[in-house]
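Student: Whatever this is, show me its structure:
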Amino acid sequence: MTVPAPQGWNTWDVRTHTGMTHLPSGLRVRFGLLDAAGTPVLDGFTWRHRLVRLGHHTVDGSFAEVTVEVDGIELRLTMAGGPRGELYVRAESAGTVVADVATGRDATPLPWPGPDPGEWRLDRSGDDFLIVPRDSAATVGGVGAVIEERRAAADAVRPRSGGWYRDAADALTRAVTWNTIQAPDLDRVLTPTSRDFVSVERQGFYGSWALHAWDTFFTGLVASVVDRDYARGILGQILPFADAAGMVPNRVSDERGTTWDRSQPPVGALTVFSAYLAGGLSDDNRDRRLLEETFPGLLAWHDWWPAHRRGPHGLLAWGSDPIEGDPESATLDRTKRESGLDDSPMYDEATYDPATHTMDLADAGLNALHVADAEALATIASILGDDTTARRLTAEAHQARTTAATLFWDDDARQYRNLRADGSHDPHVSPTLLYPLLGGFPSAETAQDIADALLAPEVLGGDRPLPSVARNDPGFAATYWRGRIWAPMAYLAVQGLRRYDLRAHSRHVSGALLELFLAEWETHSAVRENYPAFDGEDLTGFQQRSDGLMAWGGLLAHLAFGELAEARADGWRFAHPGAPAELRNLPLGDGRLTVTAGARLVVTLDGAVLLDAAPGVVVTGYRRTADAVSATVTGTGDVFVAPPGSNHGEPEAVTVDGGTRHVRFVREGSPA
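Tutor: From the prediction side, this is the model:
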């Protein structure tokens, strides 16, 4: 069963934020206001037009809140739907509230009041609306009580943030849950990156739905902060569209079909494994089903790359295969689109090689991502007990890393650079040149030097770090992929920094991007497709090409969360970020995790203290099972660590003074 289940009331209809649809009956209802001329306004509420604020939206539709406006008058809607048959709505406004109903997606709406549709009963009393099956005992007088009950239930479990993070967790959550829709032709529930982007009626580019490869995986990673089952459903939703060779297509949609000529960056295993790690304090309570359901498709996609995208010097390069009946396939434009960086200056001088079906430019970022993909898949294979595949992938990753680290290294620049067919290194610089750190290419000393150089303010650093091309690059234009700041690119670059524990850099970059994320959310109710590289740039206009409710923008919040609490392959890392901060109700298989940084760094699980540390202490490698707790403690200060099975007992104290302590506590009677 997918989550949310395709049943009951939810904001399934891609075309509106101000209504709900009941599946499978197809009954839908919308709300709006009379405008100054007395004309009902019931649609067109998008982030560009008249959408004021998104409120909390549970995954299952049991609670959703949104504010819109018409001619300066606001309408605040609170809707309590969910998997049952009743829909309760409170519509608060100083204007005249109107509504309509229809009995199917394409049926002509009927104004409300009007004839009750079929087996449903429609009631209204003042601001309150009730839509229920005719035999329901619910009354419109109970709308307010139900809404407040649902609000309290939603608040009790939803992820929350505070302090340094302000309401970043709310923004991240809403940018995912408000984008879950039904695809009528598939009879499936999907979560595209943005409902505006995929709906032509919302100034989008498709009929009513589309999925893109790396967009989907990043959306699923963001959703792992909200709900584990929900994230699993998203992370696996595009894999069934792969071709027989294992290629996950760049895009599949209702109106424009499938891009059989090209894929998108291989981030599937990275995001799936990251979501898996964040789902528990050890493998005992993590979502094994996520790995079991996605591993075959992710492995096939991984193996597709070297079989179909060997470019210059035997390295991987972006490509496009010739497809009969598709005259735009096998072109340079399509190879650029496989990169996901459609108009990046990195590819301005590249050409298409019909012999290899790739660019004549080997891409350092792609090769690094493929190595990191192999490493993640090898670990997943080990967890699933497939040691043969794990050994094969580990050996392939080692060989590919060794080769790529040598060929992409530019002695003159003292950094990695893309490699041309003639053997020269391309001079263009972008955050993808930090991806070799994600792939483990350099030594620790070299990684530090690379980060120092690339994150200089005139290159990729500064107060608005990681523009999609270096500020001193001749191709920099601060537009789209020619200089805007993109969360997916930033996420991958920062994960490279963290692999080498370059925390001064990762903390600065994450903090600066968090402020950018929050400024757009607080000003425009926007979680953006891309972010402005300059202060004062307004991205709300359609011509600016920055969708305003794109789930992957939540990666910028996700990155900053990692400075306080981060699930890693070797265990959790908890550290004080240097400012008061809090994350509450993170959904783990063990329970709800809360991490607070104030006068102390405190980690609790369902209210029970697991760690209580001085601000100067960093805890890494933290794992907790029913029988054992282990961690590494560095820095300066004391930390109290709760042993296994002692949620209400006395924690044990550990003190460090600039050194390292490895701690392990075993439940009495358990194997040591």
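
Student: all contacts plus neighbour counts: C-alpha atoms, from now on.
Tutor: Noted.

Student: May I see the buried residues of stretch 654-670?
Tutor: Thr655, Val656, Arg661, Arg664, Phe665, Val666, Arg667 (16 or more other C-alpha atoms under 10 Å).

Student: Before we compare anything, build this one as well:
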Amino acid sequence: MARSQHLLLVLFGFILSHQLAAQGSQSTPNVSSASGDSWAQLSADALHTGKPAWRPMLTYVAALHQKATHPAAWPFDYEWEDLGPGYVYGNAFGHWDVVHESIDVLPSYPTHALHQLLNDIKNQEPNGLVPGSIYMPGGLAKRDSVSWNKTTQGHPPLWPLAVQEYLSVTHDSTVLKTFYTPLIRQITWFENNRKAVGEGFFYNDILLKKWESGVDEGIRFDEVAKGALACVDATSHVYTLYQVAAQWAHLLGLDATYYELRAQQLRAFIQTSLYVPADGMFYDSWAVQDAKLRTLPFESMWPLVSGAATQAQADRYINSYLLNESVFLTPHPVATVGRKDPKFELRMWRGPAWNSMAYWAARGCLNYGRKDAAKLILEKALDDSAKQFKRTGTIWEFYHPLGGKPEQLQRKPTSKYNVPCRDYLGHNPLLAMARLYDAIK
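Tutor: Purely as a prediction, here's the structure:
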């Protein structure tokens, strides 16, 4: 489809969304009358979720969500949840943390989840950029004003998956009239600002080291030369945007042809140009071309999470890497860097385990019918998280992949904050993980 036709689709989607809004209420989209729909319901559900040994931790997490929530304040229209009271850089909202937090409170408190997603798209820039982290006053950093990057740093666009979760729980399809246009605008932003040379998409980690991939100081960018080169995570994430856009377009009675075509093209690109059959591994484009640049970062799992991999590719990846104790299946999975990789170290995003990534890895396994792998990953991650909670009474930003003490890990050696944050919710969808575990037992 020609570019002009695509822009007409975007404009039509924008007009339609406003027409739909005019036909209905101007208030928050309706939320189905789910039982409770409250903090009390979240706490009550935590008492009956997962293994008994996990429940003290899960109850604590439920209470921590409420503690981390603030009244509506500019630039948000609704109550907003920060990354957790222990975040060393103060009160902050955004990046992919809000996605994990929203999914975590579903289905117990769908209204709160919806409000976070509405807050997330509220400050989308006119060009379609959805900001990364919005820093609010207060917190440990004692910031006195609101600030965020409005020009050069986005974030992994996973929020449409959280909207999909909300739809699954509430069956409230009226929210599509609110979220469709921001989705199309964000796709347009990626096409205009993060399109890789040839095919695929990139994050500006490779250009500016702004870490909009969400992986600060990731090993993939240690040696690579700067350039608009396709990143396996960014390409997989935008593939998901096209998929969701096509689904929503059908539901809204719009033409989904362009988004279906682009999804098909990206899927083929990921399966062939970001994959090395000899290794059974997905890589960034530069590592496919140069074997000396190949490493074992967890970002290689995103083709499975997005569903872009073939069944054969997924099975081989799961068996060779996700279930391999020398790679990602560490005592506390998923190691952010494969254990046997020379770059593995006990330092933030270069080895330690983040529970959010165990959650996405499990979802990736389930996309391909691998309940065995999903259950094992979730159980090991939750077992060790509960063990550390019993010992320390807190939820850690990230965990020791070898089952050691989180406080012995390094965060950022060049900063004054060189240990993982305590009471950190942004990457700890522990309730969602336990519910997923229950569903596949």
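
Student: Superposed, how do the two chains score by TM?
Tutor: The TM-score (TM-score structural alignment, normalised by the length of structure 2) is 0.80; 389 aligned residues with a C-alpha RMSD of 2.9 Å.

Student: Dump the buried residues of stretch 654-670 of structure 1 to TSV, plus distance to Trp486 of structure 1.
Tutor: TSV is the format used below for the buried residues of stretch 654-670 of structure 1 (distance: C-alpha to C-alpha, whole Å):
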residue	distance to Trp486 of structure 1
Thr655	41
Val656	39
Arg661	38
Arg664	41
Phe665	43
Val666	44
Arg667	46
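
Student: closest to Ile450 of structure 1 among those residues?
Tutor: Arg661 (30.3 Å; C-alpha to C-alpha).

Student: so who does that closest one touch?
Tutor: Thr632, Val633, Thr634, Val654 (C-alpha atoms under 8 Å, 6 or more residues apart in numbering).

Student: and what of Leu239 of structure 1?
Tutor: Val248, Thr294, Gly297, Leu298.

Student: which pair in those residues spans the largest distance?
Tutor: Val248 and Thr294 (12.2 Å).

Student: Now, of the contacts of Leu239 of structure 1, which are buried?
Tutor: Of the contacts of Leu239 of structure 1, these count as buried by 16+ other C-alpha under 10 Å: Val248, Thr294, Gly297, Leu298.

Student: Which residue, other than its chain neighbours, is closest to the first one?
Tutor: Spelled out, that is Val248 of structure 1. Ala242 (4.4 Å; C-alpha to C-alpha, 6 or more residues apart in numbering).

Student: Select from the contacts of Leu239 of structure 1 every entry located in helices.
Tutor: Using DSSP state H, Thr294, Gly297, Leu298 are the members of the contacts of Leu239 of structure 1 that sit in helices.

Student: just these now: which is nearest Asp426 of structure 1?
Tutor: Among these, and counting by C-alpha to C-alpha, the member closest to Asp426 of structure 1 is Leu298, at 30.7 Å.

Student: in the stretch 251-400 of structure 2, which spans are strands?
Tutor: Assigned by DSSP state E, counting those that start in this stretch, the stretch 251-400 of structure 2 shows strands spanning 275-276, 281-282.

Student: Check those strands for me and report the most buried one.
Tutor: Most buried of the strands of the stretch 251-400 of structure 2, by mean neighbour count (mean count of other C-alpha atoms under 10 Å): strand 281-282, with a mean of 26.

Student: Mean distance between it and structure 1 after superposition?
Tutor: Aligned to structure 1 and superposed, strand 281-282 of structure 2 gives a mean residue distance of 1.7 Å (mean C-alpha distance after the TM-score superposition for structure 1).

Student: hang on, the earlier thing: mind putting the contacts of Arg661 of structure 1 into CSV with distance to Leu460 of structure 1 and secondary structure?
Tutor: As requested, these are exported to CSV (distance: C-alpha to C-alpha, whole Å; DSSP: H, G, I helix; E, B strand; the rest coil):
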residue, distance to Leu460 of structure 1, secondary structure
Thr632, 33, strand
Val633, 33, strand
Thr634, 30, strand
Val654, 40, strand
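
Student: Weed out the non-buried ones from those.
Tutor: Buried among the contacts of Arg661 of structure 1 (16+ other C-alpha under 10 Å): Thr632, Val633, Thr634.

Student: Strands along the stretch 501-650 of structure 1, start to end?
Tutor: 565-568, 571-575, 581-587, 592-597, 601-605, 608-613, 617-624, 628-641.

Student: got the ones you listed as JSON lines, with distance to Ala169 of structure 1 columns?
Tutor: What follows is those, written out as JSON lines (distance: least, C-alpha to C-alpha, whole Å):
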{"stretch": "strand 565-568", "distance to Ala169 of structure 1": "14"}
{"stretch": "strand 571-575", "distance to Ala169 of structure 1": "18"}
{"stretch": "strand 581-587", "distance to Ala169 of structure 1": "8"}
{"stretch": "strand 592-597", "distance to Ala169 of structure 1": "13"}
{"stretch": "strand 601-605", "distance to Ala169 of structure 1": "17"}
{"stretch": "strand 608-613", "distance to Ala169 of structure 1": "22"}
{"stretch": "strand 617-624", "distance to Ala169 of structure 1": "23"}
{"stretch": "strand 628-641", "distance to Ala169 of structure 1": "27"}
